[in-house]
Each structure stands twice: as C-alpha cells, then as structure tokens.
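Undergrad: predicted structure and sequence below. I'll ask about it afterward.
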Amino acid sequence: MADSVSYKNILKTTFLFGFVQVFNIIVKVGINKVVALLLGAEGLGIISLFQTSINMVKTGAGLGINQSAVRDISEAYGSGNSKNCSETISFVKRIIWFTCGLGLVLMVVLSPILSNYSFGNYDYVFSYVLLSVAVAATIFNDGLRAILTGTRQLRSLAKASILGAFVGLFIALPFYFLWGIQGIAPSLVFSAIATLVISCFYVKKVECFSLCMSIKEVFVRSFPMIKMGISLMLLSFMLEVTNFIVASYISNYGGLGVLGYYQSGITIIGSYFGIIITAMSTEYYPRISAVNKDNQKLNDAVNSQSEVGLLLALPLVVLFVFLSPLFLTFLYSSDFIVVSQYIDYAILGTIVIICSNSMGMILLAKQRSKLFLTSSLMINLAVLVFYILLYQYCGLKGLGIAYFLSGFIQLVVFNYIMKWKFSISFNWSVILKIFVVLSFAFLSKQARDIEADWMRYLVGSMLLITSCCYSLYYVHKQMRINIVASLKNEIKKHL
C-alpha cells in the first residue's frame, strides 16, 4: 500500500478540480436544458457534429503541444531557473501561434468536406468556415492552460475554467433565443473567444519575462516537444476521428434526433460522470513523470490512483444508474428518458476506463509513445467496428455496450503490456473493487426496474447508503484518511 500522503494529494487535487467540474455541470445543465427545449434533439445533434468537427481539427492542428508542453514547462519551472522557465514558455507561446493559424486554415479548407460528410449536403459550409475562428481560439486556449498546468498554477487554472464556463453560458443563450439553430455556430465562436480572453488574463500573472527568439531557434528548441506532441496528437486525433465517424454514421442512418439522444448520453457520461477522471488526471501525470524510472513507485501510483478513483466513483455509479430517468428529464426533457438504456452500459465502461487510463499514462511518462500509439490504434479500430455493428443491431443500447467493451479491451491490453514490459500490474485490491462497483451498478439497474414505487426507492436508498459506507470505510481504514475532515478543511480554504 502506498503512503497515505499520496492518497491525500490525489484527494486534494480531485476536490479542487472536482469543484470546477461540478460548476461546469451546473452551467451545462442550463445550456442543455435551453437547447433541449428550444432546439430539441435535432439541435443537440447539430451541436454534436459541430463540436466533434472542432475537436477533430484542433487536435490535428494542435500537434499535441498542449499535452507535451506540460512536461517541459513543469521541468523548467521545477528547476528554479527563471530564465530557463521563461525561455520554455516563450517558445511554447510562439508554437501555439503557428498551430492556431494551421487550425484556422485547415477548418476553412475542410469545410465543404465536413459539411457533406456530416449532414449529407453543403448547407453548412459557411457555418464550418465561421467555426474556424473557434478552432483557432480553442487551440490557443489549450496552450495557455498547459502553461498554467506546467507552472502548477492549479488554482488559477480552476478559476479560468469556472469563469470560462460561466461567461460561455451567458454568451450562448442569447444566440439560441434569438436565432435558434442558426445561432449555434456563432455561439460556439464567441464562447471560445471569451474563454480565451479569460485564460490570457491568468497566464499574464505567471512570473516570467518575454524573450526574443528567431523562428529557427524556436523550431530547433521545440523539436523534442513537437515530436512527443505529435505522438500524443495522433492518439487524440484517432479518438476524435472515431467519434466523428460514429456521429456522422448515426446522423446519416439514424437521423439528427438519434444523434441528439446519443450526444446527451455522452455528455452525462463524459462530462458529468467524468468528473473523477478529469479531476484526477491533472495531478496524476506530473506525479508519475517524476518517478518514471522507478517501476515500484509507478506500480504503487497506478494502484493508489485506481483505488481512489473507484471508491469515489461507487456512490456516483449507484446514483446515476438508479436515477438516470429523473436526471434525463431534469437535464433535458421527458423525451430523453430513452437515453437511459445507453447510460446503463456506458457507465460500466467509465468504471474500467478509470483504471485503464491510470495504467496507459505510465507509457507516456516513460516516453514509450510508439508502444502507446500502436496499442491505442489497434484498440480504436476494434472500437469503431463495435460501435457500428452494435448500433445496427441494438440501437442506443448497442452504443452503450460498445463503450463498455472499448473500456474493457483497453484495460486488458494496457495491463498486459505493463506487466510484460515493466512488471507493473493491478493488485487484487483494485480488481476486487472493480467487481464491487460493477456489481453495484447491476443491482442499481435492477432496483430501478422494480414496479412498486415504495419498494424501488427503498432498495435504491439502501444501495446508495451501502455504497457510501463502503467507500468511506476503505478511504478511512485502508488509506488512513478521514475524508469528512479533509473535505471540511478544503472547503474552508476555498471559501
């Protein structure tokens, strides 16, 4: 068992960025509720295709700098050499300008192709051209947030995320009210610009000075960063291309309405339930990078990370599965209750992805990007086949099953690679907790299907209380952490 200090650091960072994610959830509830009421499932489907296209192009044009830069900036910042840190930040900013321009041009050039492939016509070409500005702004914003992460300005990063979400809400809503579906593209553009301005404000507070560097010097110095970044970019690009193909396939063969239902399910799983993955990943990668040559410490890190993630996820799994029809009605409308059949299976995938991500990131920390990229490519090809085949035969439920299978395959593959290459594997405690969480998810679904209301809510409440007690017991006894006292201390710090 790793030292309890490690667990406390994980919980501390998870609490900070968990709060950010909760705020983002509240904002998205407002946006999704308005979109669902004003634009319906079709509007959500269009937003899904636009957002997927933006993510795909910005991932390809960004060259992975927003990910690889964190390692270089963190190393320079940790050295205590202000000149070295300033130089690193300076050439990162210059590379970001280049990738912004590349993203803008790519989006404009690809706009006819994206419109035709996504919607089956060229009616949305102008919208995609307009979204090129959103692509450039998003790339720049990701780069600035990499600077905040690398210099360990986590509170500034959290504030920028909260303000960005808040401003984005107030900018997007008027467009939907005034122009309906025609206001979707402009709302995405202005929201991206507003978020960028806020990030610029916080990055200016980072103590560093600007340095004059020639174009040649910038590219020579940044070559290792770009090399690593391209490997990460290819992985992210594969994921975005997979998402784009799946979304386009659903749009063309199932319609924008079905795509809207699918998108709402992704939002709940990826944004709302993904609070744990997002919050924990911010702290995890720098920590394992610092000990990337010590396999024993890495083994402890991956197991502690997975255990904390599973224990935090358990009560949420019970809550989301049991109350998914109520959540869908509240977040969207009663028409979206059908999405619960996707959530029932996709949430199982999220459980195993918590662990598989912890294992897979070790390959990046060890700079074994080729091995990581090759294995991820094979997984994504299999996942794409699962999505298309299972959607044809099982509809929304099939998409949820495909998500679960993708997480399970990823878990098995990464665990095999790490055990084979570095003798790093999950201990029995982690494996047991995976089965416990999956069992609770299954029982929660069975409880939700009980016909008698009083019995349904009685059983559901018992499952929720039991899951909370289980998590609190292991956090307190096994990890020697009083989570209630820790949360009180963190709340006092942030008030």
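TA: Perfect, I can see it now.
Undergrad: going forward, measure contacts and count neighbours with C-alpha atoms only.
TA: Noted.
Undergrad: show me what stretch 227-237 is in contact with.
TA: The contact list for stretch 227-237, computed with Cα atoms under 8 Å, 6 or more residues apart in numbering, reads 56, 59-60, 62-69, 367, 369-370, 373, 376-377.
Undergrad: just the buried residues of those residues.
TA: Among those, those classed as buried by neighbour count (16 or more other Cα atoms under 10 Å) are 56, 59-60, 62-69, 369, 373, 376-377.
Undergrad: can you name the two of these that are farthest apart?
TA: 69 and 377 (22.9 Å; Cα to Cα).
Undergrad: let's verify residue 208: helix, strand, or coil?
TA: coil (DSSP: H, G, I helix; E, B strand; the rest coil).
Undergrad: report the contact partners of it.
TA: 82-83, 85-86, 89.
Undergrad: by neighbours, which of those wins?
TA: Using other Cα atoms under 10 Å as the neighbour criterion, residue 89 leads the contacts of residue 208 with 27 neighbours.
Undergrad: so that residue sits against residue 147, correct?
TA: Yes: using Cα atoms under 8 Å, residue 89 and residue 147 qualify as a contacting pair, with a distance of 7.0 Å.
Undergrad: so residue 244 is in which element?
TA: Per DSSP states H and E: residue 244 is located in helix 215-253.
Undergrad: now that helix, how far from the chain's geometric center?
TA: 15 Å (Cα atoms, centre = their mean, to the nearest Å).
Undergrad: same check, this time on stretch 46-63
TA: That offset, for stretch 46-63, works out to 14 Å (Cα atoms, centre = their mean).
Undergrad: alright, now check it against this:
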Amino acid sequence: MTLTGTTLLNGIAVLTRLLTALVLNKVLAVMVGPQGYGVIGQFQSFASMVVAFASAPVTNGVVKYTAEFGGQENRQHEAWRTAATLGLIVSLATSLLLLVFQRPLAMWSIADAGRSWLVVLLAVALAFIVLNALLVAILNGLKQLRSLVLANIAGSLISALTAIGLVSWHGLNGALAALAISQSLAFVATLLIFRRAVRASLRSLFGRLDPALSRGLGRFAIMGLTSAITIPLAQMLMRDHLADNFGWSTAGLWQALWKISETHLLLLTSTLSVYFLPRFAEIQDPNELRRELRRGLAFVTPLVLTTSALLFLGRNDIVELLLSERFLPMLDAFGYQLLGDVLKVISLVPAYTMLSHGQTKVYVVTEVLFAVLLTSLTVWFSDSMGLRGAALGYALTYAIYGVTMWFVVRSLMARLGRVPPP
C-alpha cells in the first residue's frame, strides 16, 4: 500500500483515537484540574516506562522480522514464538519486581506510598499488555492494515471508556487506575481481530526460542529498553523540577502542553510508524532509501506546518475547548511548543532508519544523549523563563536532533552502498 493509502486508512483509527483523546482530556481537565493533571502525567510516565521495558522484545523487532520474512511463513512463526516467549518471561519477571517493591515505587513515581495499589494493578495487567503489543506488531509487520486499524480503534475506545468510567466514579484515583489496566482490556478485542486476520492461534505463538532470532530481537529490545528508560524518566525529572520550583499546577500545564502535542501529531507519527518501519526494513539500496526519505519529507512537512499554523491561530479557543479556562496560562508557551512539534516530525522521518535497520549502538547513544539534552535545556530555560522556557527547551532539542539524524542517515547510506546486492 502507498504512503497516501496508508495515511488515509490509518486516519480512520487515528480519528477515533483523536476524538476519544479529546473527550478524555476534557473530562480529566474539568474533574481534576492542572494539579491532578500533573499527577496523572507522572504516573503515566512511570507506567509507560514499565510497559516499554516489558514489551521491548515484542514490538519493533517483530515488525522488522515479520516484514523481512514475508512469504516465509515458517520463519515468521519462529520469530513470533521467540518474541512471545521472551515477552512473557520479561513481563512476569517485571510484574514480580513491581509486587515486591510496590510501596517504594509508588513513593518514587507519585510521592504517595498509600497508592501502591496502582503498582499492583499494573503488575497484574502487564502480561496482557505485552501480548496486545505483540499481536499489534505482527499485524503491522504483515501489513494487515485493515485489521491493524480495527485493533487500534477498539483499543482507543476501550481505553477511553474505561478511563471516563473510572474517573467519573472515583475521580483522580479512578483516572490513575485506568492508566494501569486499560491497555490490558484492549487485548481481548485485539485477539479476536488477530484470529480472523492471521492463520495462527495464540497457543502456537509460544514455544522454543530460536537462538539467532533471540539475539536479533535482543538488539531491538535494547533499543526499546533505552526508550523505556530515557524518555519517561526525562519527563518525570522535568515534571518534578517544574513542580518543585513552580508548583504542581505549572507541572500540570506543562503536561497539558505535551498532551496537546501528542494529540496534534497523532496522525503523522502513527503513519510514520505504520508505513516507514516495515518499508525501511525492506530497503537495502541507498538510492531507494534516499527517494523514500524525500517522499516522506515532502508528505509530512506541509501537513505539520499547516496544522501547527492553524493551532496557533486558534490557540485560545482550542485550550478552552479541549481543556478548560484554568489551563489558559499555558498559552504563553504555545508557540515554542508548536515549533518543537514541527521539528520533531521532520526529524522522525530519518530517525526511523535507525529502528528499521537495527542500528542499536547509534540508537542507544542518541536516545540517551538527547534525553539528557532535553532535560537539561528544559531545566535551564525554565529557571529563567518558566513554562515558556520548558517549551523552548523542547524546540531546541528537536532542532539539534533533526540535524543529527541526517548524519546518521548519511552513514547508513554509505554502509548500504558497500554491501553487494543479494
């Protein structure tokens, strides 16, 4: 399927996710306010870290090998079995650690040991969250886009309805509980969709580990673990800094800025993942890779510039509509945040070459360095400029990241040019 076709089909799932996210953000903003929003963001970062850690063996590596072994059903099943078994082992070990250290982890993540039950909920749900991620990755690698779209729609609706129901019933605690369990509930719907689209039962996904595939998936797991640690940890450190220096309300405003960015970039970033990760994995010719990169940039750059301009022009109405008037102080940082969004999207196109070609060392180094850079710039500029400085740090980080990614692409193209064609 073409990039345009992928975007249009994926847009159905994204539209559903976008609408549910808008409704959910509105409910949370009205019911818990900026301060509660900051606490939710802190636990969300912690949960994201745990989930990404446990699901590292079953995400990007599965997409790559499923696409790479196209037409070789036995090899695909070997890759799935290896990934599923590794994922189950890691998720169960992680769940055990969460149960043992539930109180210290609750204290560290949200400064409230009395809410350690949230860590227990996450531990119970973790294996199902990992299995859901595995099935979605297989559908992506097989380019079963209709089934993938349906699974994403189901997941978005289930997560949103769970969150809205629990926050309406029990306020902030309900919202936090929804973060822990909603992805695991989506597994049931994903499994039903998967069984209709793929000739493989869930039981057949578990079995003997293939040593070579384990090593290959391990490289992708290292990349996933790097993201699992660096990105959410950086967000937690930045949020803590803002809360300590300006209060949890400011931290909640910063969290709202990030949420608007995530919602704004949802269509573009999800399309990049769905289309470019398996597409780049297939390409071994540097000239073809160069053409695909140009097509990607020509496609996403006008879109992100247009959407950013529209958001900036309607920023007052958008904040009141999506959140509430209590979040209007964030408008001072809106322009810098949108600039960061533009630079982020443009830099992600070349960045996907690292993931698709398993450039583990480069990926790990850049992820760590730019997480440190983002945190440092946010702290530095926010000390003198407040919330606006935090958004400026975000924009500057992705300006530097984008330049770095093009050096990475040039290195990859040079390496591919030295490899003789099969």
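TA: Nice, thanks for sending it over. Source: prediction; values computed, not measured.
Undergrad: let me see the ranges of the helices in the stretch 251-400 of structure 1.
TA: Using DSSP state H, counting those that start in this stretch, the helices of the stretch 251-400 of structure 1 run over residues 256-267, 275-290, 295-331, 340-365, 369-422.
Undergrad: any chance of TSV for the ones you listed, columns distance to residue 18 of structure 1?
TA: Formatted as TSV, the helices of the stretch 251-400 of structure 1 follow (distance: least, Cα to Cα, whole Å):
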stretch	distance to residue 18 of structure 1
helix 256-267	16
helix 275-290	5
helix 295-331	11
helix 340-365	15
helix 369-422	22
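Undergrad: pull out the buried positions in the helix or strand in which residue 489 of structure 1 is found.
TA: According to DSSP H and E, residue 489 of structure 1 maps onto helix 483-494. For helix 483-494 of structure 1, burial by neighbour count (16+ other Cα under 10 Å) applies to residue 483.
Undergrad: residue in structure 1 paired with residue 368 of structure 2?
TA: Under the alignment (TM-score structural alignment), residue 368 of structure 2 pairs with residue 377 of structure 1.
Undergrad: what do you get for residue 175 of structure 2?
TA: Match for residue 175 of structure 2 (TM-score structural alignment): residue 184.
Undergrad: now do residue 114 of structure 2
TA: Match for residue 114 of structure 2 (TM-score structural alignment): residue 123.
Undergrad: cool, residue 104 of structure 2 as well?
TA: Using TM-score structural alignment, residue 104 of structure 2 pairs with residue 113 in structure 1.
Undergrad: got it, and residue 402 of structure 2?
TA: In structure 1, the residue matched to residue 402 of structure 2 (TM-score structural alignment) is residue 411.
Undergrad: that match contacts residue 353, correct?
TA: Yes: under the criterion of Cα under 8 Å, residue 411 of structure 1 makes contact with residue 353 at 6.9 Å.
Undergrad: who has more neighbours, these two?
TA: Remark: of residue 411 of structure 1 and residue 353, residue 353 carries more neighbours, 24 against 21, as counted by other Cα under 10 Å.
Undergrad: what does that one align to in structure 2?
TA: That one, residue 353 of structure 1, aligns with residue 344 by TM-score structural alignment.
Undergrad: thinking again about what came up before, share the number of residues neighbouring the match of residue 175 of structure 2, please.
TA: Residue 184 of structure 1: 22 surrounding residues under other Cα under 10 Å.
Undergrad: returning to what we had before: list residues touching both of residue 89 and residue 147 of structure 1?
TA: What both residue 89 of structure 1 and residue 147 touch, as defined by Cα under 8 Å, 6+ apart, is the set residue 73.
Undergrad: residues in structure 1 aligned with stretch 273-281 of structure 2?
TA: Stretch 273-281 of structure 2 corresponds to residues 281-289 of structure 1 when matched by TM-score structural alignment.
Undergrad: would you mind listing the outside residues contacting that stretch?
TA: Here stretch 281-289 of structure 1 has contacts from 10, 13, 71, 74, 149, 298, 301, 305, 361-362, 365-366, using Cα under 8 Å, 6+ apart.
Undergrad: indicate which one of the helices of the stretch 251-400 of structure 1 is closest to residue 448 of structure 1.
TA: Counting by Cα to Cα, and looking across all of the helices of the stretch 251-400 of structure 1, nearest comes helix 295-331 at 5.3 Å.
Undergrad: who does the helix or strand hosting the match of residue 104 of structure 2 touch, helix- and strand-wise?
TA: Per DSSP H and E, residue 113 of structure 1 falls inside helix 82-119. Counting by 3 or more Cα pairs under 8 Å, 6 or more residues apart in numbering; DSSP states H and E, the packing neighbours recorded for helix 82-119 of structure 1 are helix 40-62, helix 65-78, helix 125-150, helix 215-253.
Undergrad: now it on structure 2. Mean distance?
TA: Its matched residues in structure 2 lie on average 2.7 Å from helix 82-119 of structure 1 after superposition (mean Cα distance after the TM-score superposition for structure 1).
Undergrad: could you give the angle of that helix to helix 125-150?
TA: 150 degrees (axes from the mean of the first three to the mean of the last three Cα atoms, to 10 degrees).
Undergrad: show me what contacts residue 373 of structure 2?
TA: Applying Cα under 8 Å, 6+ apart to residue 373 of structure 2 gives the contacts residue 397.
Undergrad: does residue 200 of structure 1 belong to a helix or a strand, and which?
TA: Applying DSSP H and E, one finds residue 200 of structure 1 within helix 184-203.
Undergrad: mean shift of that helix relative to structure 2?
TA: Helix 184-203 of structure 1 sits 2.1 Å off on average (mean Cα distance after the TM-score superposition for structure 1).
Undergrad: and for that helix, what are the contacting residues?
TA: Helix 184-203 of structure 1 is contacted by residues 47, 50, 127-128, 130-131, 133-134, 137-138, 140-141, 144-145, 147-148, 156-157, 160, 163-165, 167-169, 171-173, 175-176 when judged by Cα under 8 Å, 6+ apart.
Undergrad: how far away from the center of its chain is that helix?
TA: Centroid separation for helix 184-203 of structure 1 versus its chain: 19 Å, with Cα atoms, centre = their mean.
Undergrad: and it, what's buried?
TA: 184-196, 198-199, 202-203.
Undergrad: ok, now stretch 7-16 of structure 2?
TA: 7, 9-14, 16.
Undergrad: perfect, I'm done here.
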